[in-house]
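> Here is a sequence together with a model predicted from it:
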Amino acid sequence: MEILKGADVVAAINEELQDELKKFGKEIPHLAIIRVGERPDDIAYERGAMKRLNGIGLKCSNYIFPETITHEEFTSEFKKVNEDKTIDGILLLRPLPKQIDEKAIETLIDPQKDIDGISPMNLAKVFAGDDTAYAPCTAEAVIEMIDFAGIDLTGKRVTVVGRSLVVGKPLAMLLLKKNATVTICHTKTKEMENTCKNAEVIIAAAGKAKMLNDSYVGKNAIVIDVGINMDENNKLCGDVDFETIKDIAAMATPVPGGVGTVTTSVLAKHLIKAAKLKKIF
């Protein structure tokens, strides 16, 4: 089985971004990362994103608010960042605490700064197949990996396990744009094992540790694992039981070291796109 590592994809994207960045001169694209509270996974993602973007030569600022902040207070602070003309892109770490109306904030965000594709306008554009859209970074990271591997999806049977607006649904639209024949499986799907086993490409985005094993994977299938979970030994793992599929699949992505690695490079790509569009208009 061939292992498709994120590091190789990241290197290719970063090389492309360095060329783009030279065109900006002293006007360095600027990302605002907004975090509410001290969730360890949010902090880890924030650090990783800042390290990756700073390493490319991009500017990052983080805006951190207490978990007890009210909806009204957060909305006021969010608007300040949203309206700041020195900021080209915004990454809002979610989920937000329950007292904050997340949907209301998603509606507020400037679609041109919404580089993680959370606004209704960007999601609508993704579903319409509009190239000007910012798709959610994780969903687009999957496409980057598939493209890097030289996989032609035209007519291929692709099964996505998971239907969230963060990955499953927008990813299905991106796959359709590649002319794949897409099936979405979810918690109510009957005979999921057979549906997955019939797929030429399986994308696991269910958020459940080692859910997909050898009984879900057909011979020579390509398996893309989007999941980030902790297993029974408190070790990082994906939605796929990697050990059980390694003699069946033709290609698979590891966890860690797979799709998650590429996500922050897609974020950087979106930031440069947003800054470039701002310069044009």
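Everything's here; your move.

> Going by C-alpha atoms from here, please, whenever you check contacts or count neighbours.
Fine.

> Pull the residues that contact the strand or helix carrying residue 64.
Using DSSP states H and E, residue 64 maps to strand 59-65. Applying Cα atoms under 8 Å, 6 or more residues apart in numbering, the contact partners of strand 59-65 are 28-37, 50, 53-54, 74.

> Distance from that strand to the middle of the chain?
20 Å (Cα atoms, centre = their mean, to the nearest Å).

> Pull out the buried positions in it.
Using 16 or more other Cα atoms under 10 Å as the test for burial, strand 59-65 gives 59, 60.

> Check which helices and strands the longest helix along the chain sits against.
Counting by DSSP state H, the longest helix found in the chain is helix 259-280. If contacts are counted by 3 or more Cα pairs under 8 Å, 6 or more residues apart in numbering; DSSP states H and E, helix 259-280 sits against helix 6-21, strand 30-36, helix 40-56, strand 89-92, helix 137-148.

> Please compare the first structure with the one that follows:
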Amino acid sequence: MIIRGKELAEKVINQINQDLTLLLKNGIESKIVIITLGPESVWKSYVDQKLKLAEKLKIKAEHINLSHTSEEILLNLLEKLNQDKKTHGIIVQRPLPININKEKIIKAINPQKDIDGFRPDSKFELPIFLAIEDILKKAKTFDKQKIDFILWLRSKNITVVGKGETGGKPIIEKLSKLGINPAVADSKTKHISELLEKADIIISATGKEGIIRKDNIKKGAILIGIGMHRGGDGKLKGDFDEKEIESIASFYTPTPGGVGPLNLAYLFKNLTEAAQFNQISS
């Protein structure tokens, strides 16, 4: 069965619209600032999606492109935005150039404005994990086991494929905090098929094809694809061939329209919560 994050995202979007209405009644216009560095080809598609949703929601969005800049200039800008009461959410779009210390940049963002949820003391949950959580909760509704969601997760063999800083790594860390220790596979993992064949849930964040196939997943597995790449035809493709695995997986997400729209919706839900927090603390 296919689980479309785009459909699940509608509920979150409705909540955002309710938040925005209340904020506007109190004279607050939510604002997000997106900072980009490096060549446009690295960040354009991701930023365009954010700007498009901001426009749809009538949220004020500012895109600051620093192109090739120094760490000092970026840190100075972040300090200015931290102090700006009209800015509620700050995003420094990844990946960052090699001359920029990403840990220092994360720590430089006010935790009350870190809507990406990267800081350990951030006020917000990781949007990507909230998206995965919703998808798994949807899958659980079809399970005959009437147990708590976290207990249900702990009862499953989970494998995360890929350890990237915006995909696999934060998901692994979040699962660990919930008392779940997933099997982890990356490009250096030998006998990766053995891990996949045992997995009840596979969360793939590689952006590569051919790793997850119909012959190395078990019947009834749940497949969640985060990674994307462009095929030879120029179209976005996921980490697995949907037609190939649809008769084997019990649930799977499509690409596009799977995790992405839900991830984006939760990012903006974090933004409206940041604006609400700002309202209370002002």
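Received it, and whenever you're ready, just let me know what you need. Note that the coordinates shown come from a computational prediction; the quantities given were computed from them, not determined experimentally.

> picking that back up, CSV please, covering the helices and strands packed on helix 259-280 of the first structure and showing mean neighbour count and distance to residue 230 of the first structure.
Below are these laid out as CSV (neighbours: other Cα atoms under 10 Å; distance: least, Cα to Cα, whole Å):
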stretch, mean neighbour count, distance to residue 230 of the first structure
helix 6-21, 16, 19
strand 30-36, 22, 22
helix 40-56, 15, 12
strand 89-92, 25, 23
helix 137-148, 22, 19
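
> Could you save those as JSON lines and add columns showing distance to residue 231 of the first structure?
Shown next, in JSON lines, are those (distance: least, Cα to Cα, whole Å):
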{"stretch": "helix 6-21", "distance to residue 231 of the first structure": "21"}
{"stretch": "strand 30-36", "distance to residue 231 of the first structure": "26"}
{"stretch": "helix 40-56", "distance to residue 231 of the first structure": "15"}
{"stretch": "strand 89-92", "distance to residue 231 of the first structure": "27"}
{"stretch": "helix 137-148", "distance to residue 231 of the first structure": "21"}
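
> of all those, which lies closest to residue 268 of the first structure?
helix 40-56 (6.2 Å; Cα to Cα).

> sorry, back to before: just flag the most distant two among the contacts of strand 59-65 of the first structure.
Across those, the two lying at the largest distance from each other (Cα to Cα) are 28 and 37, at 28.3 Å.

> burial count for residue 266 of the second structure?
25 (other Cα atoms under 10 Å).

> separation between it and residue 46 of the second structure?
Here the criterion is Cα to Cα, to the nearest Å. By it, residue 266 of the second structure lies 15 Å from residue 46 of the second structure.

> What residues in the second structure pair up with the longest helix of the first structure?
Residues 259-280 of the second structure are where helix 259-280 of the first structure aligns, with TM-score structural alignment as the criterion.

> Have a look at how far, on average, the strand holding residue 64 of the first structure is from the second structure.
Comparison of strand 59-65 of the first structure with the second structure after fitting gives an average deviation of 1.4 Å (mean Cα distance after the TM-score superposition for the first structure).

> how about stretch 123-137 of the first structure: buried residues?
123, 125, 126, 127, 133, 134, 135, 136, 137.

> from those, which is closest to residue 270 of the first structure?
Nearest member of those to residue 270 of the first structure, counting by Cα to Cα, is residue 134, at 7.0 Å.

> dump the residue contacts of the closest one.
So residue 134 of the first structure contacts 114, 115, 116, 117, 122, 123, 126, 270 (Cα under 8 Å, 6+ apart).

> let's go with 10 Å and repeat that
111-119, 121-123, 125-126, 140, 267, 270-271, 273-274 (Cα atoms under 10 Å, 6 or more residues apart in numbering).

> Quick check: helices, which of those are part of them?
Filtering these for helices - DSSP H - leaves 121, 122, 123, 125, 126, 140, 267, 270, 271, 273, 274.
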